[in-house]
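Q: mind looking at a prediction? Sequence and model below.
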Amino acid sequence: MKLERLISIIYKLLNHEVLSASMLAEEFQVSQRTIYRDIDVICAAGFPVVSYQGSNGGYGMMDGYKMDKSLLGSYDINSLITVLRSLSTVFDDKRAQGTIERLQTIEAEKRDVSLSVDLETYRTESDALRNIRMAIARQTIVRFDYINARNEHTTRYLEPVRLYFKYRNWYVYGFCRTRLDYRGFRLSRLMNLSLTQETFEPHQDIPEEGEALNKAVNEQPVDVLIRVNKEALAEALDQFNQVDKDFHDDGSMTMRIPVFRPLEAKWLWTILMGFGGGAEILEPLELRRVIKERLQKALQLYEDV
């Protein structure tokens, strides 16, 4: 613990102009006398610690003293700091904050922020993220209720392996003891998550997420062709930016969206119906019928309006 505290103090002194002994003592839950001894040890190790007197006094590093930038080679330090800040906010991770402070010590100079990453999540999802990450670190089985894409309600016991962020959503991946296979679960569909007391040993060969989630590896996507009115261009681009697009003289746009099994892709139906009258499905014809039937069912709910 002492060595860890000494290293942390060094990085804090490198990142701040002046830190008082009382401030350091409160943060590390030790006495000021212990901090004085720590500072002596740091000075004896060759770090140029300067003592400042007065009401705003304390300790700091000699101006211009920085650690060797070659520690990270060609990495973009500012970008790493930005991403870590976002992750430390999501997970409330003090270790990530410590890494940020260490990275800041090797910045050549302060620069204006040119990159910002916001992984904002709902509070319930943030709690799930932290609990699952804890379970992964402790190799603890988690239990939760789950609603799948077919709206089926099941209870699962999972050996969590990793968390991943994809298509603006968080997922947990691991070995499902209910299905006896590796599965990925979207966190927004998890309910009543809890950590059990049972631990597990990781399996030898863990498949990648894509191998487990996409069984039809030889299946080819089907092109869904939609025509978007100019009033819905921005929303359509937000949803399907990386697809083939053709803009027309009247301000409309045609998009060709490759989708696996579009007649079963409820996520796609939801997006397309969300455009209202702003987009029309041109192909395939079967998908036009599916959307028409769903819209008719929705209208039945409002017949008395």
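A: Looks like it came in fine.

Q: every contact and neighbour count from this point should use C-alpha atoms.
A: Fine.

Q: and E280, which helix or strand is it part of?
A: strand 279-283 (DSSP states H and E).

Q: pull out the buried positions in that strand.
A: A279, E280, I281 (16 or more other Cα atoms under 10 Å).

Q: now the last one: how far from M134?
A: Counting by Cα to Cα, to the nearest Å, the gap between I281 and M134 amounts to 45 Å.

Q: C-terminal to the longest strand seen in the chain, what's the next element?
A: Ranked by number of residues, the top strand in the chain under DSSP state E is strand 153-166. Remark: after strand 153-166, the chain's next helix or strand is strand 169-176, criterion DSSP H and E.

Q: please compare the first structure with the one that follows:
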Amino acid sequence: MRIERLFNILLYLLNHQKVTAAQLSEVFQVSKRTIYRDIDTLSSSGVPLFTVLGVNGGIQLMENYRLNRFTFSEAEKNILIQSLNTQHTLIETDKATELVYKINLLQEGEQTSAFQVNFTEATLHRGSIERDVQNKLSAIQTAMSVGEKIQINYIAGDGTTTKRIVQPLELLLKDGSWYLSAYCELRKSQRLFKLTRIRSFEHLPLKNDYLSKDDLMVETPNLTTIELQFEKNQLGKLYDYFLEKEMSLCDTCINVRFKYDSRKNILPFLLMFGSNVKVIAPIALKNSYQDEVKKMNES
């Protein structure tokens, strides 16, 4: 028990410039005499503590000890720089560039990197589309940082256009495209919006109705089991989407069984395989897939 208290006292001192024995006594629910004994124990263990007398006095750590505990190593600085460079590649921000510059100034000796990761082609967009998406990413980040809602004109996959007021929650890079996860006031629930389909938006004045994450309704996935059958020549492609344990290889085909959120539309994914896939279960999905294929053949 005492060892735990000694450790917690040290953490408390690291996070506070100066504290009195009375404060420590109240925080740790022991007498001031016990606190003084603990301080003596820490000092004899090599922790550079000293006591300042007087009205504004107290117990504190030597400043260089505090700095040493919170200074990043060269390897840690490199990791931070690589992470910031990655963020800047995906989402162009002046803040990331400025922070990389500041960390570089703190590096000692020759700057080295353990590894490099290139995300310059992380999306499926052409260059001109990517620049438009980057502008939207920057504007949405600004709204999120100050707690603003935005009003968007959104075009769904079927061409339907709606005007919505949304509260941005997070940005997602998914399947080669950027999405905005936001609380939609029109649908009264959390929704995903593809950034390329947000045709216009405007920042709305700050109000007091901005919902916290605790206030938002968190939708739990409604998982259902899907069974598919593929031609054997699709094996390489299947490893892009399924785990080995979800696949069963037969002499003439590949059977796949996996869980999927039934609230999401899986038909576009299935149509990507053309005639190389058959839906086995559930029956409702099998019928929907056959209807979609029939429409395509008739068009």
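A: Received it, and whenever you're ready, just let me know what you need. None of these values were measured; they are calculated from a predicted model.

Q: once they're superposed, tell me the TM-score.
A: Once superposed, chain against chain, the TM-score is 0.61 (TM-score structural alignment, normalised by the length of structure 2); 225 aligned residues with a Cα RMSD of 3.5 Å.

Q: about what we covered before: quickly name whichever of the buried residues of strand 279-283 of structure 1 is closest to P258 of structure 1.
A: Set against P258 of structure 1, the nearest of the buried residues of strand 279-283 of structure 1 by Cα to Cα is I281 (13.3 Å).

Q: if you skip the residues just before and after it, what's nearest to that closest one?
A: I226 (4.4 Å; Cα to Cα, 6 or more residues apart in numbering).

Q: that neighbour maps to what in structure 2?
A: In structure 2, I226 of structure 1 lines up with L228, judged by TM-score structural alignment.

Q: and F91 of structure 1, by the same measure?
A: So F91 of structure 1 corresponds to I91, using TM-score structural alignment.

Q: residue contacts, that match?
A: Q134, L137, S138 (Cα atoms under 8 Å, 6 or more residues apart in numbering).

Q: hmm, try it at 10 Å
A: N85, V133, Q134, N135, K136, L137, S138, Q141, L171 (Cα atoms under 10 Å, 6 or more residues apart in numbering).

Q: now, the residues you listed that are in strands?
A: Among the contacts of I91 of structure 2, the ones falling in strands (DSSP E) are L171.

Q: circling back to that earlier point, quick check: buried residues in the longest strand of structure 1?
A: If you call a residue buried by 16+ other Cα under 10 Å, then strand 153-166 of structure 1 has these buried ones: R156, Y157, L158, E159, P160, V161, R162, L163.

Q: same check, this time on stretch 270-278 of structure 1
A: Applying 16+ other Cα under 10 Å to stretch 270-278 of structure 1 flags L272, M273, F275, G278 as buried.

Q: just tell me the aligned range of stretch 42-62 of structure 1 in structure 2.
A: On structure 2, no counterpart of stretch 42-62 of structure 1 exists by TM-score structural alignment.

Q: where do the helices sit along the stretch 101-250 of structure 2?
A: Per DSSP state H, counting those that start in this stretch, the stretch 101-250 of structure 2 carries helices over the ranges 127-146, 235-238.

Q: now render those helices as TSV, adding distance to V293 of structure 2 and mean neighbour count.
A: Formatted as TSV, the helices of the stretch 101-250 of structure 2 follow (distance: least, Cα to Cα, whole Å; neighbours: other Cα atoms under 10 Å):
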stretch	distance to V293 of structure 2	mean neighbour count
helix 127-146	30	15
helix 235-238	21	12
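
Q: want to try JSON lines for those helices, with distance to T51 of structure 2 as columns?
A: JSON lines is the format used below for the helices of the stretch 101-250 of structure 2 (distance: least, Cα to Cα, whole Å):
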{"stretch": "helix 127-146", "distance to T51 of structure 2": "42"}
{"stretch": "helix 235-238", "distance to T51 of structure 2": "67"}
